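# Could you look at this predicted model? Sequence included:
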Amino acid sequence: MVLKVSMNGDKSRSKALKIAVGLSGVESASLKGDDKSQIEVTGDGVDAVKLTSQLRKSVGFAELVSVSAAGGEKKEEKKDDPKPEPPFYYVSPPFNPSYHYYQAVPSYEYVDNYGPSPPCSIL
């Protein structure tokens, strides 16, 4: 990606380069353009918005000029024969009876304590 930053001198240029290189995913940063007012940043997974906002806070006005895809125009990746992906197999876990619990249902039985004669002799 290329960013245009308003930089007044060497001190602000070095500060901008330190900020750009300090961001995660940045592999390299270099000055570009006739007046060295552009920073070219290369890397993988660089957050352009975060870089631009940090440069605006620390150095001055910064705007995003261009963003190119991974590899860009300079690098050409050599692709070997692609390896076929292995087929997807679903393997079910073995049956484990300890996961299945038997819940006993209580049985209720009617008990007649009185029987044929009442327990109390007074009645």
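Sure thing, it's come through. Numbering: from 1, shown residues only.
# Only C-alpha atoms from now on, for both contacts and neighbour counts.
Fine.
# could you say what helices and strands the helix or strand hosting residue 12 packs with?
Taking DSSP states H and E as the definition, one finds residue 12 inside helix 10-22. Judged by 3 or more C-alpha pairs under 8 Å, 6 or more residues apart in numbering; DSSP states H and E, helix 10-22 is in contact with strand 26-32, helix 48-58.
# Comparison target, given below:
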Amino acid sequence: MGLFRVCGITYSYFSEQTVIQKTVLKVSIHSQYCKTQVLKAVAKFTGIEQVSVDDVKGTLTVVGKVDAVKLTKQVRKTGKVVEIISVGPPKPDEPKPKPLTPLPPICHCMECQLVAVSFVPYDGPSCAIL
């Protein structure tokens, strides 16, 4: 939060993002050293939830409460060429599949019993009856 004064009245403003967003930047990454430099530059920001670098595609993906323009300026300070590809809300997590629950027995009478059956593979010599 920042403060500024106009005509004797003090105003405050928020300099940080309040919404989580996904920012994808195109960065010229040629080696592990370049990748490390970019990650160190991005790590200085607060509000970051996830950072990933794809050196094959040459993209840097940052998820969190970070301004895309400030992020771009910080990465450019490392001497890299940076372009903003996209800025927007992150995709929601896919729902996890529910664990399988055992099926209820088909018969509802009190005489039936549940019996456990298992299968053990036999790796011994094979038999042939001719």
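All right, it came through fine. All values derive from a computational prediction rather than experimental measurement.
# TM-score of the superposed pair?
The TM-score (TM-score structural alignment, normalised by the length of the first structure) is 0.52; 73 aligned residues with a C-alpha RMSD of 2.0 Å.
# In the second structure, what range does the helix holding residue 12 of the first structure match?
Counting by TM-score structural alignment, helix 10-22 of the first structure pairs with residues 32-44 of the second structure.
# So for the matching stretch, what gets flagged as buried?
34-35, 37-39, 41-42 (16 or more other C-alpha atoms under 10 Å).
# ok, now stretch 55-62 of the first structure?
Neighbour counts over stretch 55-62 of the first structure (16+ other C-alpha under 10 Å) mark 55-56, 59-60, 62 as buried.
# between those, which is closest to residue 72 of the first structure?
Using C-alpha to C-alpha, residue 62 is the member of those that lies nearest residue 72 of the first structure, at 22.0 Å.
# where along the second structure do the strands fall?
Under the criterion DSSP state E, the second structure carries strands at the ranges 2-6, 9-13, 21-27, 48-54, 59-64, 82-88.
# How much space separates residue 68 of the first structure from residue 20 of the first structure?
With the distance defined as C-alpha to C-alpha, to the nearest Å, residue 68 of the first structure ends up 17 Å from residue 20 of the first structure.
# State the number of residues packed around whatever residue of the second structure lines up with residue 37 of the first structure.
Aligning on TM-score structural alignment places residue 37 of the first structure opposite residue 58 in the second structure. By the criterion of other C-alpha atoms under 10 Å, residue 58 of the second structure has 15 neighbours.
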